[in-house]
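[1] what would the 3D arrangement of this be:
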Amino acid sequence: MVDLVVQRPEGLYCPPGHFYIDPWRPVARAVITHAHSDHARIGSGQYLAAAPSEGVLRQRLGEIHLQTLAYGEAITHHGVKLSLHPAGHVLGSAQVRLEHGGQIWVASGDYKVAPDPTCDPFEPVRCDVFITESTFGLPIYRWRPDAETFADINSWWARNASHGRASVLTCYSFGKAQRALSGVDASIGPIIVHGAVDPLNRAYRAAGVVLPDTRMVTEVQDKADLRRCLVICPPSAAASPWMRRFGDARTAFASGWMQVRGNRRRGGYDRGFVLSDHADWPGLMSAIAATGARRVIVTHGSIPVMVRHLGEQGLQAGSFDTEYGDDSVEADAQAARGAEAS
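    Sure thing, here's the model as predicted:
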């Protein structure tokens, strides 16, 4: 049997369908799992993605030739039946289901299984072969319920506000920022967002996602608001001149990487909140099991650990060497540099 997805220099390729999934080089036809910059890159001829991702894809990639599919809607291309299914990662994120020659493969992109009001929940898709990420593919990564994390964030903000200090919560501008906004208590004070975050908020709201009212710092009339506000910005903005407007602010980073002691200290943050848009170890294991796949291919993250563990569970486990991973951080850095005047 012919593998439905193979690795090529341009990216992950479907030979019978003559298209790529999240290619890292320009190609003629690209199926995109979500709009983070390591999975959605400019330069390809035609793009196919889930309908809810259209706004953020166009905001990040500009003018592209884009076809969208509703979740669960199927098309056939060169004999390959293709459909997109919710991945629960960010707005519009999708798993790619491929059916051809008696085989079903699913390429998951990035995913999480925890509830998130800003995107459709992860949908397990039965398949023969499952391509999984492994960003947090180590047993130490186990997320607390969101309610507990947001209670900690709101308590930190309220305490800072009572002392006349701004609370600067740094997080990736696409996905994490909107998820953070969806969980904070807007009654504590005004919410200010960085210029890299605001256009993505608009795309989320246009897609029907409910977010609290936010302002740009240039829209603040009462300077006292700058001493009790919550600021949502990308990590690079916390070390930029843009931060001077908030005086003696307190800073925090929201990320799954805050699970590891020392990451907050090395980043120079006052606080670290464990909040991830990726599945933790139990989430990865439950998602893989729910597919029923007997063959699993692991991409970006803790690949050797995942492959070894899955093999010990009796699965046929292997890996693809991809260029997915940290580009969303660099994209936020670039966006922050371009929006520091906002």
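[2] contacts, neighbours, all on C-alpha from now
    Noted.
[3] roughly how far does H65 sit from E54?
    11 Å (CA to CA, to the nearest Å).
[4] looking at these two, which is more packed in?
    With neighbours defined as other CA atoms under 10 Å, H65 and E54 compare such that E54 has more, 22 against 12.
[5] what residues are up against that one?
    68, 92 (CA atoms under 8 Å, 6 or more residues apart in numbering).
[6] A helix includes M258, no?
    Yes. Per DSSP: H, G, I helix; E, B strand; the rest coil, M258 lies within a helix segment.
[7] ok, residues contacting the helix or strand harbouring L200?
    Assigned by DSSP states H and E, L200 belongs to helix 198-206. Applying CA under 8 Å, 6+ apart, the external contacts of helix 198-206 come out as 55-56, 59, 91, 118, 173-174, 178, 210-211, 216.
[8] let's go with 10 Å and repeat that
    Contacts to helix 198-206, defined as CA atoms under 10 Å, 6 or more residues apart in numbering, come from residues 52-60, 91-92, 118-119, 173-175, 177-178, 181, 192-193, 207-212, 214-216, 232-233, 342.
[9] state the next helix or strand along the chain beyond that helix.
    Downstream of helix 198-206, the first helix or strand assigned by DSSP H and E is strand 230-233.
[10] and the helix or strand following that following strand, what does it pack against?
    Following strand 230-233 in sequence order, the next helix or strand is strand 250-254 (DSSP H and E). If you count contacts as 3 or more CA pairs under 10 Å, 6 or more residues apart in numbering; DSSP states H and E, strand 250-254 packs onto helix 146-162, strand 167-170, helix 176-183, strand 230-233, helix 263-267, strand 271-273.
[11] let's see it at 6 Å
    For strand 250-254, the contact count by 3 or more CA pairs under 6 Å, 6 or more residues apart in numbering; DSSP states H and E identifies strand 167-170, strand 271-273 as packing neighbours.
[12] now, of these, which is deepest in the fold?
    For the helices and strands packed on strand 250-254, the largest average neighbour count (mean count of other CA atoms under 10 Å) is found in strand 167-170, namely a mean of 26.
[13] now tell me what touches that strand from outside.
    Identification of contacts with strand 167-170 by CA atoms under 6 Å, 6 or more residues apart in numbering yields 157, 230-235, 249-253.
[14] from the chain's centroid, how far away is it?
    Put simply, strand 167-170 sits 19 Å off its chain's centre (CA atoms, centre = their mean, to the nearest Å).
[15] re the thing from before, give the buried residues for the helix holding L200.
    Within helix 198-206, the residues that count as buried by 16 or more other CA atoms under 10 Å are 198-205.
[16] for the comparison step, fold the sequence that follows:
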Amino acid sequence: MLAASASANAPPADVITLTDKGLYCAAGDFFIDAWKPVHRTFVTHGHSDHAHVGMGEYYCSTTSEPILRWRLGEQNIHALPFGQSITMGEVQVSLHPAGHILGSAQVRVQHGDAVWVFTGDFKREPDPTCEAFELLRCDTLICEATFAYPVYAWPTIAHEVERIERWVAHCKEQGKAAVLYAYSLGKAQRVLAGLTGKLDAPVLLHGAMARGTDIYRQAGIALAATEMVADVPVDTDFAGRMVLAPPSAQDSAWLKRFKQVEQGFASGWMLLRGNRRRRNMQRGFVISDHADWQELVDTITECGAQRVLATHGNTDALIPYLQSLGIQAERLRTAYGDEEEAAE
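    Sure, this is the predicted structure:
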């Protein structure tokens, strides 16, 4: 009798658990953002730390599908409209906008009365290049913690775009090209959207930027006019031209064609001057596709979660802060990285 009573009072099993292959929902028999081959996974977005080849089936948002096909090749992909609930085993699953990049999704899983949400990477600042973040009520929230320190407070994108414009004008006076490094999926397109109608000449693109930019345009997103660097005659005077390139182009032979350049980097990490110095950049522009500290805290407190599992970053400040608010908070050690740091 005592054993039966203890069993009846035992806490319910976790709806989503961490395995060596990714986050797993046993009641629905699927993974979320699996990093090793599995039979079935939901993919929150197309960045390479969340989307991997080798899965049996992929589930993603409708607007993420072209990105996954570009980055993963031909796969067995099932695209779902945002908000549409499907039944898998004993659970109901739906995808909701995360506001990170085009098509990025949060995964909502309901098992009986228990609701779990995995945010994936997310931000709440308005962004015309992707669907706006949707706040979801839940019991347990698994959220990213990429910039989980109070020092991270983003300026507006309009402020940083104005700084880019002034920088390009300065480079023109100096007879230099303005080479801005930005991640080729999401960040580059956000910069281009901000610069729409604000420069005298088309933005020059490194080849790595082409396919992602085309996909965004095909989705109906307005972006600044662009030209491919490869299509511009080699004897062109690049003074005052804005060039977008991936971080891997820094110090490469490709860069030599511009002769005189100033180099900048667009990333949330540029908020700290030391990060800019380490990258040997003349300019740093604080443009992030992740939530800053206040957005992160607001999301956690507004969603009503009684339990928070923080991943994808440093949780040293976040967990004690949440515990001081009476929220059960723990660290979840996943394999997700930060593509803003990737040299791609």
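[17] ok, back up a step: tell me which of the buried residues of helix 198-206 of structure 1 is nearest to A151 of structure 1?
    Distance to A151 of structure 1 across the buried residues of helix 198-206 of structure 1 (CA to CA) is lowest for N201, with 22.4 Å.
[18] any idea how far the aligned partner of the closest one in structure 2 lies from Y183 of structure 2?
    Taking TM-score structural alignment, N201 of structure 1 has T213 as its aligned residue in structure 2. For T213 of structure 2, the distance to Y183 of structure 2 equals 12 Å [CA to CA].
[19] and A114 of structure 2, by the same measure?
    For A114 of structure 2, the distance to Y183 of structure 2 - CA to CA - is 37 Å.
[20] compare neighbour counts for the two and give me the winner.
    Neighbour count, other CA under 10 Å: between A114 of structure 2 and Y183, Y183 has more, with 25 against 14.
[21] residues in structure 1 aligned with stretch 160-175 of structure 2?
    By TM-score structural alignment, stretch 160-175 of structure 2 lines up with residues 149-164 in structure 1.
[22] what comes into contact with that stretch?
    Applying CA under 6 Å, 6+ apart, the contact partners of stretch 149-164 of structure 1 are 167, 227-228.
[23] CSV for the buried residues of helix 198-206 of structure 1, including distance to V296 of structure 1?
    Converted to CSV, the buried residues of helix 198-206 of structure 1 look like this (distance: CA to CA, whole Å):
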residue, distance to V296 of structure 1
D198, 38
P199, 37
L200, 33
N201, 35
R202, 37
A203, 34
Y204, 33
R205, 36
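[24] what's the closest of the residues you listed to S302 of structure 1?
    Using CA to CA, these come closest to S302 of structure 1 at L200, 29.4 Å.
[25] list the buried ones in the match of stretch 160-175 of structure 2?
    Neighbour-count burial for stretch 149-164 of structure 1, counted by 16+ other CA under 10 Å, picks out 149-150, 153-154, 157-158, 160-161, 164.
[26] list the contacts for S267 of structure 2?
    Contact analysis of S267 of structure 2 by CA under 6 Å, 6+ apart lists 286-288.
[27] and it? What does it align with in structure 1?
    S267 of structure 2 maps onto S255 in structure 1, with residues paired by TM-score structural alignment.
[28] and the gap between its match and L315 of structure 1?
    Distance from S255 of structure 1 to L315 of structure 1, by CA to CA: 30 Å.
[29] same check, this time on W157 of structure 1
    Applying CA to CA to W157 of structure 1 and L315 of structure 1 gives a distance of 46 Å.
[30] ok, now L200 of structure 1?
    To L315 of structure 1, L200 of structure 1 is 39 Å away according to CA to CA.
[31] hmm, back to that, mean per-residue distance, the helix holding L200 of structure 1 versus structure 2.
    Here the mean offset of helix 198-206 of structure 1 against structure 2 after fitting is 0.8 Å, by mean CA distance after the TM-score superposition for structure 1.
[32] could you give the angle of that helix to helix 176-183?
    With axes from the mean of the first three to the mean of the last three CA atoms, to 10 degrees as the basis, helix 198-206 of structure 1 and helix 176-183 are set at 50 degrees to each other.
[33] name the element the aligned partner of G283 of structure 1 in structure 2 belongs to?
    Mapped onto structure 2 by TM-score structural alignment, G283 of structure 1 lines up with E295. For E295 of structure 2, the element it lies in under DSSP H and E is helix 293-303.
[34] who touches that helix?
    If you take CA under 6 Å, 6+ apart as the criterion, helix 293-303 of structure 2 is touched by 136-137, 148-150, 152.
[35] what is the burial count for the equivalent of G112 of structure 2 over in structure 1?
    In structure 1, G112 of structure 2 lines up with G101, judged by TM-score structural alignment. Number of residues near G101 of structure 1 (other CA under 10 Å) recorded here: 12.
[36] and for the closest residue to G101 of structure 1 other than its chain neighbours, the neighbour number?
    Closest residue to G101 of structure 1 apart from its sequence neighbours, by CA to CA, 6 or more residues apart in numbering: M1 at 7.9 Å. Number of residues near M1 of structure 1 (other CA under 10 Å) recorded here: 6.
[37] so the equivalent of I303 of structure 1 over in structure 2, which of the three states?
    The alignment partner of I303 of structure 1 in structure 2, by TM-score structural alignment, is T315. Classification of T315 of structure 2 using three-state DSSP returns coil.
[38] tally of neighbours for T315 of structure 2?
    T315 of structure 2: 22 neighbours (other CA under 10 Å).
[39] same check, this time on the one 10 residues further on
    L325 of structure 2 sits with 11 neighbouring residues when counted by other CA under 10 Å.
[40] with the one 5 residues further on instead?
    By the criterion of other CA under 10 Å, E330 of structure 2 has 18 neighbours.
[41] in what helix or strand does it lie?
    Applying DSSP H and E, one finds E330 of structure 2 within strand 328-331.
[42] okay, that strand sits on what stretch of structure 1?
    Aligned by TM-score structural alignment, strand 328-331 of structure 2 falls on residues 316-319 of structure 1.
[43] how close does the matching stretch sit to structure 2?
    Averaged over the aligned pairs, stretch 316-319 of structure 1 sits 1.1 Å from structure 2 after superposition, using mean CA distance after the TM-score superposition for structure 1.
[44] mind listing what's buried in that stretch?
    Buried residues in stretch 316-319 of structure 1 (16+ other CA under 10 Å): 317-319.
[45] residues in contact with that stretch?
    295-299, 307, 311.
[46] translate I64 of structure 1 into the numbering of structure 2.
    Looks like I64 of structure 1 aligns to Q75 there (TM-score structural alignment).
[47] what's the neighbour count on its match?
    Neighbours of Q75 of structure 2 (other CA under 10 Å): 14.
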